[in-house]
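Undergrad: fold the following, please.
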Amino acid sequence: MIKLGITGGIGSGKSYVSHLLRAKGIEVYDTDSEAKRLTLSHPQIRQELTALLGEDVYQNNILNKPLLANYLFACKENAQRINAIIHPRVYDDFVSWARMKEKAGASMVGMESAILFESGFNRAVDKVLFVYAPLDVRIRRAMERDKSTEEQVRVRILAQASDEENRRKSDFLLINDGVRPLESQLEQLLQALIQRKPIR
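TA: Got it, this is the predicted structure:
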């Protein structure tokens, strides 16, 4: 089975690519939503977050997001501590999920993550697809989607790894600029993966 990582910056369209893959019958593991699920349900995550932040981090079985966010964004070291608790469990959960899908007969699955390389999730996949869109397009999409200001979106973009760095680390590139058809690019990529041939 082929495990395909899907990454890209804010507003690049990686979630839309995941949608297209699902429409083709290829299941995709969304690390963002699964991390939220595991933060509530995984006993070790709960234990370690409580040890780090105190009993108030969970209230009535609900994560205290303001408390977590205040700690998380206070400094880089705090974010690293939180990530060290959550990311390994997401990684293990994906590995178990992918193994289950393979036993069920899947020939390919995907993993969508904005922080695929930063989190180390790339080690769990065979190939990485980077979804690229020009900066102005990404800003416009994120503003429309999140009802954010341009300044807010730019701050979030600066907090992520650069497109150049992630493109260099990735195996495949999909250009989602609203001009080149995305579906035909994706179809070519999937055919190449299935046939194990390089994409020109």
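Undergrad: C-alpha only now, for contacts and for neighbours.
TA: Will do.
Undergrad: how about the strands in the chain?
TA: 2-7, 28-30, 58-59, 62-63, 108-112, 127-132, 172-175 (DSSP state E).
Undergrad: I'd like those laid out as TSV, including mean neighbour count and distance to Glu150.
TA: Converted to TSV, these look like this (neighbours: other Cα atoms under 10 Å; distance: least, Cα to Cα, whole Å):
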stretch	mean neighbour count	distance to Glu150
strand 2-7	24	22
strand 28-30	19	26
strand 58-59	14	33
strand 62-63	14	29
strand 108-112	23	25
strand 127-132	24	19
strand 172-175	20	22
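Undergrad: of the ones you listed, which is nearest His19?
TA: Shortest separation from His19 across the strands of the chain is recorded for strand 28-30, at 8.4 Å, computed as Cα to Cα.
Undergrad: one more to line up against the first:
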Amino acid sequence: MRVIAITGGIASGKSAVTNQIRMAGYPVVDADLVSRQVVEPGTHTLEEIKETFGEDIIKNGVLDRKRLGQKAFGSQALLKRLTEITAPEIRSAIQDQLSFYKIKGKSLVFCAIPLFFEQHYEDTGWFDQVVVIATNERTQLDRLMARDHLDEWEAQSRIKSQLPLNVKEDKADVVIENNGTAEELQEKVAAYLKEVEEG
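TA: This is a model prediction of the structure:
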């Protein structure tokens, strides 16, 4: 089974790419989705987060992700602690899903992991190729502010919490540029999938 990782910076267009890959019929393991599942009500992960960040990050029994984000991204130490709580759970769940697809006899699986390099997934040996979705800094900032309704300072602090995109590009096997329209990105992804199928 070939496993291809999709990563990039925050608001670089990873979701658009993985949605298109999913629509094309390929299995996609989505770390963002997994990260929500590991903090669902009743999980020990959520309890640990509550102990660390306080009761006010729980709203109607559910994690208030916006409130948690404000706290975590405001402090390097808190962001590090949040990662220590959630990262092992996310990694374990991703491994489970990959094992499931292997048992099902899938020949090709995509895995969307935003913090691929930050969490050192390249050292796991699970992946045959790493694709980085890249965009320029201004586009990334504008998209993030619009998407998450953040001011420029909040958006910058979230971008700075990740490795710079140019570092990710240097480590990638394939780079898909996303500075243009949604249609242009779709064309690039379609061409890339054709290459993967032929390869």
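Undergrad: ok so, going back, pipe the strands of the first structure into TSV and attach distance to Gln80 of the first structure per row.
TA: TSV is the format used below for those (distance: least, Cα to Cα, whole Å):
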stretch	distance to Gln80 of the first structure
strand 2-7	20
strand 28-30	21
strand 58-59	20
strand 62-63	19
strand 108-112	21
strand 127-132	24
strand 172-175	28
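Undergrad: of those strands, which is nearest Arg154 of the first structure?
TA: With Cα to Cα as the criterion, Arg154 of the first structure lies closest to strand 127-132 of the strands of the first structure, at 16.2 Å.
Undergrad: enumerate every residue touching Glu102 of the first structure.
TA: The contact partners of Glu102 of the first structure, by Cα atoms under 8 Å, 6 or more residues apart in numbering, come to Met1.
Undergrad: so Asp30 of the second structure versus Gly61 of the second structure, what's the distance?
TA: 24 Å (Cα to Cα, to the nearest Å).
Undergrad: give me the mean distance between the helix ranked longest in the second structure and the first structure.
TA: The longest helix of the second structure (DSSP state H) is helix 76-103. Once fitted to the first structure, helix 76-103 of the second structure is off its aligned match by 1.5 Å on average (mean Cα distance after the TM-score superposition for the first structure).
Undergrad: now that helix against strand 2-8, angle please.
TA: Orientation check (axes from the mean of the first three to the mean of the last three Cα atoms, to 10 degrees): helix 76-103 of the second structure against strand 2-8 gives 150 degrees.
Undergrad: for helix 76-103 of the second structure, list every residue counted as buried.
TA: 78-79, 81-82, 85-87, 89-91, 93-94, 97-98, 101-102 (16 or more other Cα atoms under 10 Å).
Undergrad: could you do stretch 26-35 of the first structure as well?
TA: Glu27, Val28, Tyr29, Asp30, Thr31, Ala35.
Undergrad: the third one touches Met108, doesn't it?
TA: No: in this structure Tyr29 of the first structure lies outside contact range of Met108 using Cα atoms under 8 Å: 11.6 Å.
Undergrad: what residues are up against the residue nearest to the spatial centre of the second structure?
TA: In the second structure, the centroid-proximal residue (Cα atoms, centre = their mean) is Pro114; its distance is 2.4 Å. When contacts are counted by Cα under 8 Å, 6+ apart, Pro114 of the second structure touches Ile6, Thr7, Gly8, Gly9, Ile10, Lys14, Ala31, Asp32.
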